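Asks: Need coordinates for the below:
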Amino acid sequence: MTPFTYAKPSSIDQAVQLAGPGARFIAGGTNLLDLMKENVARPAQLIDINDLPLRDISPTPDGGLRIGALVSNAELAWNPLVEQGYPLLAQAILAGASPQLRNMASTGGNLLQRTRCLYFYDTATPCNKRAPGSGCPARDGLNRNHAILGASPLCVAVHPSDMCVALAALEARVIVRGRSGERCVAFADFHRLPGDTPERDNTLADDELILAIELPAPRFAAYSHYLKVRDRASYAFALVSVAAALELDGSAIRTLHVALGGVAHKPWRDAALERQVVGQPATADTYTHFADSLLRAARPLPGNVFKVRLARNAIVRALIQAQRGKCQ
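Replies: Got it, this is the predicted structure:
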């Protein structure tokens, strides 16, 4: 492990002033510490933010919910306001990691998880995400778990979070603060596709700290479902996951939101395509047509061709389950 300095600021302003290109914020550390042990991440300074006042879950004036960045995943999943108003989020969190990790992992840190690509973690191999310009051996190597959507010639890694898939479907906002002030980032704009800079996972500046996540007023408490398809039932990352949320007018679709995990460098969603099914009957045929359209841009690799059909079936199944309601 590379030597580093350590600071524990007592205020948000102090934390932001300490931040910079060579520094990393640490809270639960459930991903960052692994990366440091493997010499994938080599921060010159760790900024411990655990003493900052970012642990509240509170209603917002518009009827939504503000979740402090230091709220643990376990606290968030079992919070009554989340269970009642945003069961999709609770389901997604409980589908991820293990109870021990959920007790440690912070909400803000979950957004900053890095890919679990084997080549990214193996410093003996090239990786454009870890060492820009070195290559992407996953394209011609072991790529069963890799992207089928939104990849680039430089990177085919996928984002590992379950929680973020639900947040994408719920149209969350991320509140961040840097030395130039505070700003609100739509969740769809927070994470990046790899493009020609795969080393950049998100749109945060070097000095910006996540303060909170804000959810809009509940809309999908009655009809939502999180489906995670993985190699084993316990502590495995998704091959494909689906956060499905519906509002219904009788037997017709009023609103449909679908976000996919395990298939791209960020949670994958197409809001324009979702609007096209508004007013259509809430049937398996509608859901199948939607799934086929959503996956039309898929470009699988030799090892993950199966993900296209798997994702199609998972989307349809998740939407059918969401339509049955939260009590089913």
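
Asks: C-alpha from now on. contacts and neighbour counts both.
Replies: OK.

Asks: which residues sit against stretch 306-319?
Replies: The contact list for stretch 306-319 (Cα atoms under 8 Å, 6 or more residues apart in numbering) reads 148, 224-227, 229, 239-246, 258, 263, 284, 287-288, 291-292, 295, 298, 300.

Asks: which parts of the helix ranked longest in the chain are buried?
Replies: For the chain, the longest helix by residue count, based on DSSP state H, is helix 306-324. Buried residues in helix 306-324, defined by neighbour count with 16 or more other Cα atoms under 10 Å: 307-308, 311-312, 314-323.

Asks: from these, which two are the most distant?
Replies: By the measure Cα to Cα, 307 and 323 form the most distant pair in the buried residues of helix 306-324, at 23.8 Å.

Asks: Proceed likewise with the subsequent sequence, for comparison:
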Amino acid sequence: MRPFTFERPTSIAAATQSASQIGGKFIAGGTNLLDLMKVDVERPTNLVDISALPLRDFNATAEGGLRIGALVSNTDIASDPRVRERYPVLAEALLNGASGQLRNQATAGGNLMQRTRCPYFYDVHMRCNKRQPGSGCSAIGGYSRLHAILGASRDCIAVHPSDMAVALTVLQAEIEVHAPSGVVRTLPISALHRLPEETPDHDTTLAPGELITAIILPPPPAGRQTYRKVRDRASFAFAVVSVAAILDIGRGTVRDVRLALGGVAHKPWHPRAAERELAGAPANGASYKAAGRAAVAGARPQPTNEFKIGLAERLIARTLADTAASGG
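Replies: Next up is the predicted model:
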């Protein structure tokens, strides 16, 4: 066990100041951080417990959306009647994301900040640029069945594990962030996570000490919402490929469509080419298949995960067809 200090501040300002110091880490539910500490991947020198902060609000916004405090549990989000009725893609993603025990403990903010489940990242004896910058990437040329096919770099092919983040991407949610300086900013969820490029050790765009304090959902978009996840077993498992879709159809034509993919990149992937392919197109199987092909047109797989290309194509087409058949 590596020694560390522990504190439980009662204000956001105190929490962000403490966590901004070298070796500082926020902890709330701890469902990911504690696991990483146990295998010696994360080595914080100061744990800042934010569980006492006033971040459990769950309220309607004046614009007709929802504001979800960062400490609201995944269970409470997924079971909330407003989410189930107006944002079913989010409820479905959360229910697909973990076991009931984990959902009870995990928080909204922590879900977004969880780290990759790449086995080379978890094994301190393996080369990993995300864990130890400049050491190399054992996944490239190694066992990479579950790794990225889109947006990867020569330094990292890990994927982001959050199902919730994929749903929030398709909903075009925003997050509220408090900085140690006291500045509060709001940014789109699509700007939170980043691609690996040459610095895969930086999972997000947040600076040290910055704290997610809320998730803001806009008014629900028109159309039907679906989340579908392909995984290796029916019980709790991370996505091989997942799709969040919102489809609005009128008079046999796609009026609007939004898509987001999980399990294929270092961040939730927004396949804009697929959306452009579908906009104004006939709402039929041929159009859905074309969208699937467009979504992965730039894929660069490893030898052991080439199957993900065809899987993603088929999953997108099938999800769109099923969403349309449900009344979209």
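
Asks: mean shift between the longest helix of the first structure and the second structure?
Replies: When the second structure is overlaid, helix 306-324 of the first structure sits 0.9 Å from its aligned residues on average, using mean Cα distance after the TM-score superposition for the first structure.

Asks: you'd agree residue 118 of the second structure is up against residue 158?
Replies: Yes - judged on Cα atoms under 8 Å, residue 118 of the second structure makes contact with residue 158 at a distance of 6.0 Å.

Asks: of these two, who's got more company?
Replies: For residue 118 of the second structure and residue 158, the more surrounded residue by other Cα atoms under 10 Å is residue 158, and the numbers stand at 33 against 20.

Asks: quick revisit: quickly list what's touching both of residue 118 and residue 158 of the second structure.
Replies: Here residue 118 of the second structure and residue 158 share the contacting residues residue 147, scored by Cα under 8 Å, 6+ apart.

Asks: And the nearest residue to residue 138 of the second structure once chain neighbours are set aside, how far from residue 139 of the second structure?
Replies: Counting by Cα to Cα, 6 or more residues apart in numbering, residue 138 of the second structure lies nearest to residue 127, which is 5.3 Å off, once chain neighbours are set aside. From residue 127 of the second structure over to residue 139 of the second structure the distance is 9 Å, taken as Cα to Cα, to the nearest Å.

Asks: Tell me where the stretch 151-300 of the first structure has helices.
Replies: Here the stretch 151-300 of the first structure has its helices, by DSSP state H, counting those that start in this stretch, at 163-169, 187-190, 271-276, 284-294.

Asks: Provide the contact partners of the second one at residue level.
Replies: Read it as helix 187-190 of the first structure. Outside helix 187-190 of the first structure, the residues within contact range by Cα under 8 Å, 6+ apart are 167-168, 171-174, 202-204.

Asks: Stretch 208-218 of the first structure too?
Replies: The contact list for stretch 208-218 of the first structure, computed with Cα under 8 Å, 6+ apart, reads 16, 19, 25, 54, 62-69, 85-86, 108, 170-179.

Asks: And those residues, which of them are buried?
Replies: Neighbour-count burial (16+ other Cα under 10 Å) applied to the contacts of stretch 208-218 of the first structure gives 16, 19, 25, 54, 64-69, 85-86, 108, 170, 172-179.

Asks: how far away is the equivalent of residue 234 of the second structure over in the first structure from residue 97 of the first structure?
Replies: Aligned by TM-score structural alignment, residue 234 of the second structure pairs with residue 233 of the first structure. Separation of residue 233 of the first structure from residue 97 of the first structure (Cα to Cα) stands at 11 Å.

Asks: out of those two, which sits in the busier spot?
Replies: Remark: of residue 233 of the first structure and residue 97, residue 97 carries more neighbours, 17 against 10, as counted by other Cα under 10 Å.

Asks: In the second structure, what sits opposite the more buried one in the alignment?
Replies: Residue 97 of the first structure maps onto residue 98 in the second structure, with residues paired by TM-score structural alignment.

Asks: Among the buried ones among the contacts of stretch 208-218 of the first structure, which ones are in strands?
Replies: 25, 65-68, 173-178 (DSSP state E).

Asks: need these in TSV with distance to residue 58 of the first structure, can you?
Replies: Output for these, formatted as TSV (distance: Cα to Cα, whole Å):
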residue	distance to residue 58 of the first structure
25	24
65	6
66	5
67	7
68	9
173	15
174	15
175	14
176	17
177	19
178	23
